[in-house]
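J.: Quick one: sequence and predicted model below, then my questions.
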Amino acid sequence: MLAFTRRLLPLTRSIRAYSTPPPSLLDGEQTIYQKLTEKFAPSQLQVQDVSGGCGSFYAIVIASDAFKGLSTLKQHKLVTQTLKSDIEGIHGLQIKTIVS
């Protein structure tokens, strides 16, 4: 029997709510951060380009009251719909949603 483990995004940056993206974010990270902040008013948000800076794979951790009462699938659909135009050209997206 094969055992599968789930690799979670390491929290290399502190997770905080900002009105503007933290200055340490790359351009693609800033764009995603701003859109998610405007749509969900998250209590926690982390956006990280995990492709080595080329913008082909992003990992997102987001906590918001907007996810209350929704299944994980519906929460992820809300995030991907918000980022639809931004994620069309990327290879992958890892999303972790948290109800705050």
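T.: Structure's in. What do you need?
J.: can we go C-alpha only for contacts and neighbour counts from here?
T.: Noted.
J.: so the residue nearest the centre of the chain, which of the three states?
T.: Nearest residue to the geometric centre of the chain (C-alpha atoms, centre = their mean): Ile60, 2.1 Å. The local conformation at Ile60, judged by DSSP: H, G, I helix; E, B strand; the rest coil, is strand.
J.: okay, now the one to match up with it:
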Amino acid sequence: MFSTAIRRVTPSLRQQLRPRIATAAAAHTQAAASAAGAATVASAPSKLDEGEQAIYDKLSERFQPSELLVQDVSGGCGTFYAITIASKAFKGIPVVKQHRLVNEVLKKEIEGIHGLQVKTVPL
């Protein structure tokens, strides 16, 4: 009975997530290209809300990333952010320390939010 309910929900859920999956796939492809040696610097997206822009600016200034994606995934209320950042600053540093570097830069912002998802990519 439980698996039947899941099968009924899955197609509609898949349809709802399709735009996000496509966006994530495009970001992943771009990050892979950057990691493969493209020496590009991330350009600021045009549609960031105030919280996303503050995070974007701080991370850009500190890490000069080739890829930076900051997304408010809390439905626009600014309580949970997902960040993907690719930078030479992470090269040779363990993942835990990479995340600590990001958290240190965003210390003030983290105080006012409930959650933060960080994905770092060393170049």
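T.: Thanks, I have the structure now. As the structure is a prediction and not an experimental result, all values here were calculated from the model.
J.: about what we covered before: the aligned residue in structure 2 for the residue nearest to the centre of structure 1: what's it in contact with?
T.: Here Ile60 of structure 1 is matched to Ile83 in structure 2, going by TM-score structural alignment. Residues near Ile83 of structure 2 by C-alpha atoms under 8 Å, 6 or more residues apart in numbering: 68-71, 116-119.
J.: Now the longest helix belonging to structure 1: buried residues?
T.: For structure 1, the longest helix by residue count, based on DSSP state H, is helix 27-40. Using 16 or more other C-alpha atoms under 10 Å as the test for burial, helix 27-40 of structure 1 gives 28-30, 32-33, 36-37, 40.
J.: what does it contact?
T.: So helix 27-40 of structure 1 is in contact with 19-22, 42, 45-49, 55, 58, 64-66, 79, 82-83, 86, going by C-alpha under 8 Å, 6+ apart.
J.: Likewise for stretch 100-107 of structure 2?
T.: So stretch 100-107 of structure 2 is contacted by 55, 58-59, 62, 110 (C-alpha under 8 Å, 6+ apart).
J.: Which positions in the longest helix along structure 2 come out as buried?
T.: For structure 2, the longest helix by residue count, based on DSSP H, is helix 2-35. Within helix 2-35 of structure 2, the residues scored as buried using 16+ other C-alpha under 10 Å are 27, 31-32, 34-35.
J.: helix or strand for Leu93 of structure 1, which one?
T.: strand 92-99 (DSSP states H and E).
J.: which residues in structure 2 does that strand align to?
T.: Going by TM-score structural alignment: strand 92-99 of structure 1 matches residues 115-122.
J.: Name the residues of the matching stretch that come out as buried.
T.: 118-122.
J.: And stretch 96-112 of structure 2, by the same measure?
T.: For stretch 96-112 of structure 2, using 16+ other C-alpha under 10 Å, the buried residues are 98-99, 101-102, 105, 110.
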